[in-house]
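Participant: the amino acid sequence is not available; the structure is as follows:
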């Protein structure tokens, strides 16, 4: 596979070396047979001129070898590339959500802000989102299939998937390049479509998909300011809510556990580059059918996940979205909603957490930390006591609640005897579990800190 990748990179010619805003020089086009046999390329075509402001509608032509897969050749003014466009009716259901729910869910996504919202250089963009919330037709979903990892010049998006709601349909457009010389045309087509959207939705697109697209725009001579969307990356709220509930926060896991989507015979994303390099070698499009399907499911799931978060922020919990049953997810969802400003939606969930009889210590600690920050000391102490009791009963080596209670009684109520009792209980709990592995250094520091605290409290108690 590395040999194919090296040949692919050599095929990029001088496309990636152009300065920002310049028209790329001509590049050599190799056929799949030439890649396989190492034959020399023919004469290089003339470089396409940069698109003008008045774009003609790209012409589409059927290709016999691609027709069984619904893929057509697009002739853009900047060159050629392959395209598969699939339209799903608005009544289409992907897992537990139907796309008809998007109209009600989209406006609530305006609650995203801070770390959950990536904005351009204009700091007023967050306020703009509140004043002009998303509407069903100005949100673009994006997912790439690339030749490798990272956002460097050597990583090329060979398939560019975008999707959006148009009329009564959800449109999935998947562009594919047959060789590096077609990348510019694929990006030019994307550039033509971006101005009609204000919002971008991705999954891990903050650090991967969108930076890579931006770098490819620059390398292909389109500049660095092609489009500056309000960017919603759903990986981050997914981790916030489901970090300790799901085995992982990969999109495929979130699909199964929370969206009711179960992929059948799906191609792992890590195998997509290999399928593409195989296509470059022999020109047979059949292996890429699975890549198209994998990317299509990603695009459908992005829309379903956007609906899910929209319902959460709109307060549709218990109606369009089931109430979380696991304590960890219950408290995390409530705290995330509160952070997003959806206080009315968060309060019933946090109230439910307070009413639980049994929960892991981490649940009580997380909510107590919130109460402490708000100055709700009575509520925080009540939760810390629940957490400390749960840790002692289950033997879980969680000393956070004991330490918080020790500090509370030492510094706020000046009840040194209580502070000393909780410090000693914390040390006893910590010593019940032998030190092992990489945690040795951190655990030893915690134990040493507890012993130091106990010594100080003993001296205080003696003085009093």
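Facilitator: Here it is on my side, so go on. Just so you know, these numbers come straight off a predicted model, no measurement behind them. Numbers count the residues shown, from 1 in each chain.
Participant: switch to C-alpha atoms for all contacts and neighbour counts from now on
Facilitator: Fine.
Participant: what's around residue 217, how many residues?
Facilitator: Counted by other C-alpha atoms under 10 Å, the residues lying close to residue 217 total 24.
Participant: would it count as being in a helix?
Facilitator: Yes: judged by DSSP: H, G, I helix; E, B strand; the rest coil, residue 217 forms part of a helix.
Participant: now it. Nearest residue, chain neighbours left out?
Facilitator: Spatially, and ignoring its direct neighbours in sequence, residue 217 is nearest to residue 223 (6.2 Å; C-alpha to C-alpha, 6 or more residues apart in numbering).
Participant: any idea whether that neighbour is helix, strand or coil?
Facilitator: Taking three-state DSSP, the label given to residue 223 is coil.
Participant: for comparison:
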């Protein structure tokens, strides 16, 4: 469409004028043939592609994510009410000139995921697509994305508003799986981007995939030349993004329902932290028993267990854990401080409290001769103040 055609199209969108359909480009027809898609609205054509695949033999009716979401999602999410979405855009800079040229949406029916993709071969094709999408959005109660809260969702909302359309996804609860992925693997994976999660956790290996950074330029090349090869790769890239979202959500639900069976990349320690935050002492104990004795996470898990015991006044167990942690280089000052607190405030045994305080100060002095550590300096002030107070109390 040249500028006069586009102006004519927008002028007639209110229905005051009629015009003849513009010719559909041969490149768009080629894409339609390749994907067995449908060209919609010939006045300003876009391509609709529908594909589907199996997600397994049997799926539950709903997924549960209460622990992994830190109680943000308290109720089960019905699978048939979930809309997965991912966009491919003309850039990451944002602004009025950035738009989504490929919109992918997925829904689960039975044990299959059905993916609908909408490809816009040029600027100015959004209005009638958005009208149709708003009709479909009414069917869903939950939106699922990956980093969508930070980029895809705000961009899509702005495009709806620029086209003077109501954005009905605003009324739908939004789950961003990136936040859960970071809670589980930010300490153990080099990156929590979608491709890393696919490779390391889901076992998805993309073949012939186009890197995300190349996608905007590949689209501009298509507009300029009409060559479809890179667009085919982009459509397949987006399709895999959507199916991986569904598989990831199901995997997270499996972890939630059976946390003791999760073994990937130190996940037990991360789950233990979530159990501690949720005040689920029973689960924390079970996870602690599941972590190998040589795991670097053991001291931190014992610390969390000891604080639970302290809160419930289970002093014998708390004392046992603190005495074990005294031998941990990373947690010895925490343990010595808790032991000093216990003997000062619970037993009123100031001499015993002084013993643990003095031990901590001796370790600090020895470390200062070797190296400077800001953390050690913080503990030094705390233990010195505690020592002075204990001496006064015991006098």
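Facilitator: Structure received. Small disclaimer: the values here were computed from a predicted structure and weren't measured.
Participant: how alike are these chains, TM-score-wise?
Facilitator: TM-score for the superposed chains, counting by TM-score structural alignment, normalised by the length of the second structure: 0.80, backed by 379 aligned residues with a C-alpha RMSD of 3.6 Å.
Participant: returning to what we had before: give the equivalent position in the second structure for the residue nearest to residue 217 of the first structure.
Facilitator: Mapped onto the second structure by TM-score structural alignment, residue 223 of the first structure lines up with residue 166.
Participant: the second structure: strands as residue ranges?
Facilitator: For the second structure, the strands defined by DSSP state E occupy 38-40, 46-54, 62-63, 77-78, 82-89, 100-109, 112-119, 142-145, 173-176.
Participant: adding distance to residue 262 of the second structure, write the ones you listed out as JSON lines.
Facilitator: As requested, those are exported to JSON lines (distance: least, C-alpha to C-alpha, whole Å):
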{"stretch": "strand 38-40", "distance to residue 262 of the second structure": "42"}
{"stretch": "strand 46-54", "distance to residue 262 of the second structure": "23"}
{"stretch": "strand 62-63", "distance to residue 262 of the second structure": "17"}
{"stretch": "strand 77-78", "distance to residue 262 of the second structure": "21"}
{"stretch": "strand 82-89", "distance to residue 262 of the second structure": "24"}
{"stretch": "strand 100-109", "distance to residue 262 of the second structure": "24"}
{"stretch": "strand 112-119", "distance to residue 262 of the second structure": "24"}
{"stretch": "strand 142-145", "distance to residue 262 of the second structure": "22"}
{"stretch": "strand 173-176", "distance to residue 262 of the second structure": "21"}
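Participant: so how far is residue 214 of the first structure from the residue nearest to residue 217 of the first structure?
Facilitator: Between residue 223 of the first structure and residue 214 of the first structure the distance is 9 Å, computed by C-alpha to C-alpha, to the nearest Å.
Participant: do residue 419 of the first structure as well
Facilitator: Distance, residue 419 of the first structure to residue 214 of the first structure, using C-alpha to C-alpha: 56 Å.
Participant: which one's more surrounded, the two?
Facilitator: With neighbours defined as other C-alpha under 10 Å, residue 419 of the first structure and residue 214 compare such that residue 419 has more, 26 against 17.
Participant: isn't that one up against residue 401?
Facilitator: No: contact status for residue 419 of the first structure versus residue 401: not in contact, 11.8 Å apart, counting by C-alpha atoms under 8 Å.
Participant: which residues are common contacts for those two?
Facilitator: Here residue 419 of the first structure and residue 401 have no joint contacts, going by C-alpha atoms under 8 Å, 6 or more residues apart in numbering.
Participant: about what we covered before: the strands of the second structure: which one's closest to residue 70 of the second structure?
Facilitator: strand 173-176 (12.3 Å; C-alpha to C-alpha).
Participant: what residues sit buried inside the closest one?
Facilitator: Neighbour-count burial for strand 173-176 of the second structure flags 174-176 (criterion: 16 or more other C-alpha atoms under 10 Å).
Participant: do the same with stretch 75-94 of the first structure
Facilitator: Under 16+ other C-alpha under 10 Å, the buried positions of stretch 75-94 of the first structure are 75-84, 89-90, 94.
Participant: go on, stretch 193-207 of the first structure?
Facilitator: Using 16+ other C-alpha under 10 Å as the burial criterion, the residues of stretch 193-207 of the first structure that qualify are 194, 197-206.
Participant: reformat the residues you listed as a markdown table; add distance to residue 348 of the first structure.
Facilitator: Listed next are these as a markdown table, based on distance: C-alpha to C-alpha, whole Å:
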| residue | distance to residue 348 of the first structure |
| --- | --- |
| 194 | 40 |
| 197 | 35 |
| 198 | 33 |
| 199 | 30 |
| 200 | 31 |
| 201 | 28 |
| 202 | 29 |
| 203 | 28 |
| 204 | 30 |
| 205 | 32 |
| 206 | 32 |
